[in-house]
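Visitor: fold the stuff below for me.
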Amino acid sequence: MAPRDLAALAALFADETRAAFLLALLDGRAWTAGELARHARVAPSTASEHLGKLVAGGVLAEERQGRHRYVRLADPGIAHLVEDLATRAEPAVRHPPRGLRGASVGQAMARGRTCYDHLAGRLGIAITEAMTGRGLLRQDTGFALTDRGVAWFGERGIPLTASGRRPVARGCLDRTERKPHLAGIAGAALCAHALDSGWCVRIGSERAVKVTPEGEDALHRVLGIDPSIMR
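Guide: So this is what the prediction gives:
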């Protein structure tokens, strides 16, 4: 990569409005330009201009359905880059959230959330540590599913479908817990299964997720996770 290419990529992130878009898109879903404009509190024309730059730079992928224009993060690598930058950008001294709603949202996000397409927060860490403790996942030489781990996914009908060059298992540093949680194909598959099976539900307009009573029972049964950790 030429220095100018790296500078051009960095410039795409160096704008508060575009940064707000990228953080919102970490929920793994496709958003319309209008939704992102309202989220960042900018005019639709301003949002369209910024989105054009992000799409042209390969950071976002664009999909059109009829009159609607949807955008999403271009690939998991971009999502990890955004999350890593957000982690490094966290201030050394955290300021208390403003108001009751800010405190509630922060607590919910720390308890459990999606990080692009995998689980994060205390929930993601609890799952990762439980899988490691049961010999399903190795962290000593980088993240890797063991043979038992691959079989564990198969026994529960959770497909580990290959996707390009994406690794089966990858460690992603958790912004709030400062420990690695499971990402990669396995992390995405487990998150999708948790949402599809009703173990977790999305709450609010943020990326927060909540473990349901059925999810508490299931995670305790299959991974031995203490339900109190997920509350």
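
Visitor: going forward, measure contacts between C-alpha atoms and count neighbours the same way
Guide: Noted.

Visitor: could I get the full set of helices for this protein?
Guide: In the chain, the segments counted as helices under DSSP state H are 3-13, 16-24, 33-40, 44-56, 76-89, 99-111, 121-133, 147-155, 184-196, 213-223.

Visitor: tell me the buried residues in the first one?
Guide: For helix 3-13, the buried set under the neighbour-count rule, 16 or more other CA atoms under 10 Å, comprises 12-13.

Visitor: name the helices or strands packed onto that helix?
Guide: Contacting helix 3-13 under the criterion 3 or more CA pairs under 8 Å, 6 or more residues apart in numbering; DSSP states H and E is no other helix or strand.

Visitor: that one: how far from the chain's middle?
Guide: Remark: helix 3-13 is offset 23 Å from the chain centroid, using CA atoms, centre = their mean, to the nearest Å.

Visitor: do the same with the shortest one
Guide: Computed by CA atoms, centre = their mean, the separation of helix 33-40 from the middle of its chain amounts to 19 Å.

Visitor: ok, residues contacting that helix?
Guide: 17, 20-21, 24, 43-44, 46-48, 51, 69-71 (CA atoms under 8 Å, 6 or more residues apart in numbering).

Visitor: give the contact list for the residue nearest to Leu145 when sequence neighbours are not counted.
Guide: By the measure of CA to CA, 6 or more residues apart in numbering, the closest residue to Leu145 outside its immediate chain neighbours is Leu137, 4.5 Å from it. The contact partners of Leu137, by CA under 8 Å, 6+ apart, come to 128, 131, 143-146, 149.

Visitor: turn the helices of the chain into a markdown table, columns for distance to Arg178.
Guide: Formatted as a markdown table, those follow (distance: least, CA to CA, whole Å):
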| stretch | distance to Arg178 |
| --- | --- |
| helix 3-13 | 23 |
| helix 16-24 | 18 |
| helix 33-40 | 27 |
| helix 44-56 | 29 |
| helix 76-89 | 9 |
| helix 99-111 | 11 |
| helix 121-133 | 9 |
| helix 147-155 | 24 |
| helix 184-196 | 17 |
| helix 213-223 | 22 |
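
Visitor: buried subset of the contacts of helix 33-40?
Guide: Counted by 16+ other CA under 10 Å, those give 17, 20-21, 24, 47-48, 51, 70-71 as buried.

Visitor: before we move on, the earlier item: so which of the helices of the chain is nearest Gly171?
Guide: Closest to Gly171 of the helices of the chain, according to CA to CA: helix 184-196, at 7.8 Å.

Visitor: sorry, back to before: measure the residue nearest to Leu145 to Arg38 for me?
Guide: 41 Å (CA to CA, to the nearest Å).

Visitor: go on, His50?
Guide: 14 Å.

Visitor: quick one more, to check against the first:
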Amino acid sequence: MRDGPDIAQIAALIGDPARANMLTALMSGKALTAGELAREAGISPQTASSHLKKLLAGSLVRVRGQGRHKYYGLSGEDVAHVLENLMGLAAGRGHLRTQTGPKDAELRSARVCYNHLAGSRGVQMFTAMQKQGYLETTEDAVHLTEEGTQFCTGFGIDLEGLGRSRAPLCRPCLDWSERETHLAGKLGRAMLTRMEEIGWLVRIPDSRIIRFTRTGETEFDAQFSA
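Guide: The predicted structure follows:
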């Protein structure tokens, strides 16, 4: 037996269609019950329970109890990062869902990728922040510059508070629909939260879709003109 991480085990957990649908539903960053995940996957509650036990054992999801209910979420941003990359790989190889509709355009425009902005709007923000000198990129890393620090502070983000956790401040994330990079990490999460606080955007319930307000769209384009 060869040494090293067992990627086959993780791949098998993600590769089941029902479990893949459940994990994708959790990419909204919202914790869901087993019943809600069963509906997302189109399976019975009993089957969903069996799948969730496997995902818990594989440390891909975590569960929290509140009263009589249990809520499931992704175990961490690293899981979301892998899922987003797999979505990009699938889209690039032409493996797309057969059901399409009006919501698809909105999903590609702006959506939640676990806890940060993704879609064409997310890529627009990342590209603009690079061009404006706020972000400095290397082959596999992103760093906030001094100019970027000043911008974030002026935008109302508490960078000092963000530094208290061990998660990376900036992280590149390959956007599955745009096939370009958007901003993840603590700063990506903080940017999305701040834009929601100042009324630039709203999250659509029971969906990963983000919808910009009319004012927010104007302000966003003015700030992040690529």
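
Visitor: on that earlier part again, out of the helices of structure 1, the one nearest Ser163 of structure 1 is which?
Guide: helix 184-196 (7.5 Å).

Visitor: tilt between the closest one and helix 76-89?
Guide: 90 degrees (axes from the mean of the first three to the mean of the last three CA atoms, to 10 degrees).

Visitor: have a look at how far, on average, helix 184-196 of structure 1 is from structure 2.
Guide: Its matched residues in structure 2 lie on average 1.1 Å from helix 184-196 of structure 1 after superposition (mean CA distance after the TM-score superposition for structure 1).

Visitor: likewise for stretch 147-154 of structure 1?
Guide: Stretch 147-154 of structure 1 sits 1.3 Å off on average (mean CA distance after the TM-score superposition for structure 1).

Visitor: mind listing what the nearest residue to Gly148 of structure 2 once chain neighbours are set aside touches?
Guide: Residue nearest to Gly148 of structure 2 in three dimensions, not counting chain neighbours: Tyr134, with 3.6 Å by CA to CA, 6+ apart. The contact partners of Tyr134 of structure 2, by CA under 8 Å, 6+ apart, come to 144-149, 151.

Visitor: any idea how far the residue sitting nearest the centre point of structure 2 lies from Arg189 of structure 2?
Guide: Most central in structure 2 under CA atoms, centre = their mean is Cys113, positioned 1.6 Å from the mean C-alpha point. To Arg189 of structure 2, Cys113 of structure 2 is 10 Å away according to CA to CA.

Visitor: how about Lys30 of structure 2?
Guide: 14 Å.

Visitor: same thing with Asp16 of structure 2?
Guide: Distance from Asp16 of structure 2 to Arg189 of structure 2, by CA to CA: 29 Å.

Visitor: got it, and Asp6 of structure 2?
Guide: Taken as CA to CA, the span from Asp6 of structure 2 to Arg189 of structure 2 is 30 Å.

Visitor: and if you look at His143 of structure 2?
Guide: 15 Å.

Visitor: the two: which is more packed in?
Guide: Arg189 (20 against 17; other CA atoms under 10 Å).

Visitor: including distance to Val93 of structure 1, could the buried ones among the contacts of helix 33-40 of structure 1 go into TSV?
Guide: Output for these, formatted as TSV (distance: CA to CA, whole Å):
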residue	distance to Val93 of structure 1
Thr17	24
Ala20	21
Phe21	25
Ala24	23
Ala47	31
Ser48	35
Leu51	32
Tyr70	36
Val71	34
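
Visitor: can you pick out the most distant pair from these?
Guide: Top of the distance list for those (CA to CA): Thr17 and Tyr70, 17.2 Å.

Visitor: quick one: what's aligned to Met129 of structure 2 in structure 1?
Guide: Superposed on structure 1 with TM-score structural alignment, Met129 of structure 2 falls opposite Met131.

Visitor: tell me if I'm right that its match and Leu223 touch.
Guide: Yes - between Met131 of structure 1 and Leu223 a contact is recorded at 6.8 Å, counting by CA atoms under 8 Å.

Visitor: how deep is Met131 of structure 1 tucked in, by neighbour count?
Guide: Neighbours around Met131 of structure 1, by other CA under 10 Å: 22.

Visitor: OK, contacts around Ile78 of structure 1?
Guide: Ile78 of structure 1 is in contact with Val59, counting by CA under 8 Å, 6+ apart.

Visitor: if we go to 10 Å?
Guide: 22, 26, 58-60, 84, 116 (CA atoms under 10 Å, 6 or more residues apart in numbering).

Visitor: what's the answer for Glu16 of structure 1, then?
Guide: If you count contacts by CA under 10 Å, 6+ apart, then Glu16 of structure 1 has 22, 40 around it.

Visitor: so how far is Val42 of structure 1 from it?
Guide: 11 Å.

Visitor: if we can go back for a sec, if I look at Lys30 and Arg189 of structure 2, which residues touch both of them?
Guide: 112, 114-115.

Visitor: nearest to Arg203 of structure 2, of the residues you listed?
Guide: Closest to Arg203 of structure 2, out of all of those and judged by CA to CA, is Val112, at 8.2 Å.

Visitor: the closest one reaches Thr24, doesn't it?
Guide: No - the criterion here is CA atoms under 10 Å, and Val112 of structure 2 misses it with Thr24 at 11.1 Å.

Visitor: overlap in contacts of the two?
Guide: If you check Val112 of structure 2 and Thr24 against CA under 10 Å, 6+ apart, the residues they both contact are Arg208.

Visitor: dump the residue contacts of the closest residue to Ser75 of structure 2 other than its chain neighbours.
Guide: Counting by CA to CA, 6+ apart, Val61 is the residue found nearest to Ser75 of structure 2 once chain neighbours are left out, at 4.4 Å. Contact analysis of Val61 of structure 2 by CA under 10 Å, 6+ apart lists 23, 26, 52-55, 72-76, 79.

Visitor: apply 8 Å and report the result again.
Guide: Applying CA under 8 Å, 6+ apart, the residues near Val61 of structure 2 are 52, 55, 72-76.

Visitor: I am finished for the moment; much appreciated.
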